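Visitor: have a look; sequence and predicted model below, questions after that.
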Amino acid sequence: MTAWRKSSYSGANGGNCVEATVLGAAQWRKSSHSGHDAGDCIEIAPDIPDFVPVRDSKHPQGPILTFQAQAWTAFVEALKAD
């Protein structure tokens, strides 16, 4: 379960705010196409509503890219079609 946190700079009426989540608690899943040597693979955190965070499994503390869930699904389906 992902916990979203509203910015402390949000007004009482909820305007001009940003919500953020701490992905450190995310449940990451490695690609099923990952080899035994763990090379060239990614991990995703699939349980975040509307977005799919993606990271390099060899550098889990490195940057995380986020994609809209719809775009990620289209990307994966296009890969499967090839």
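Guide: Noted; the coordinates are in hand. Note that the coordinates shown come from a computational prediction; the quantities given were computed from them, not determined experimentally.

Visitor: CA atoms for contacts and neighbours, from now on please.
Guide: OK.

Visitor: sec struct for W72, please.
Guide: helix (DSSP: H, G, I helix; E, B strand; the rest coil).

Visitor: how many neighbouring residues does the residue lying closest to it once chain neighbours are set aside have?
Guide: With sequence-adjacent residues excluded and distances taken as C-alpha to C-alpha, 6 or more residues apart in numbering, W72 is closest to V52, at 6.9 Å. V52 has 20 neighbouring residues, counting by other C-alpha atoms under 10 Å.

Visitor: next one for the comparison:
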Amino acid sequence: MGRIKLLMVKKTAKTLLQGEHSFNTDFDHNKRLLQDTMPSKPIRNKVAGYISRLMKAQNKPIKVKPKPVEEEVL
């Protein structure tokens, strides 16, 4: 089980994703992009991790299970 993120972290991450930043799935890259905007290291790490998680979920293909074919009994 994962940890529950603060609402502040979620709102900040979603606001930053709508901006003109070039975030991707790499945590270290996202952390470097946030270095100028966020002086607090713990908050910056949490937001960068949450952005990485959102980007991974966004790029993940949706799996569709095929429905089993029912055979008719004669």
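Guide: Perfect, thanks for sending it. Computed from a predicted model, the values in this text were never measured in an experiment.

Visitor: please state their TM-score.
Guide: The TM-score (TM-score structural alignment, normalised by the length of structure 2) is 0.24; 32 aligned residues with a C-alpha RMSD of 3.5 Å.

Visitor: now the residue nearest to W72 of structure 1: which helix or strand?
Guide: strand 51-56 (DSSP states H and E).

Visitor: in the longest helix anywhere in structure 2, what counts as buried?
Guide: Across structure 2, the longest stretch assigned as helix under DSSP state H is helix 41-59. By neighbour count on 16 or more other C-alpha atoms under 10 Å, the buried set for helix 41-59 of structure 2 is 44-52, 54-55.

Visitor: the residue nearest to W72 of structure 1 and T73 touch, don't they?
Guide: No. Counting by C-alpha atoms under 8 Å, V52 of structure 1 does not reach T73; the two are 9.3 Å apart.

Visitor: overlap of the contact sets of these two?
Guide: Common neighbours of V52 of structure 1 and T73 are not found (criterion: C-alpha atoms under 8 Å, 6 or more residues apart in numbering).
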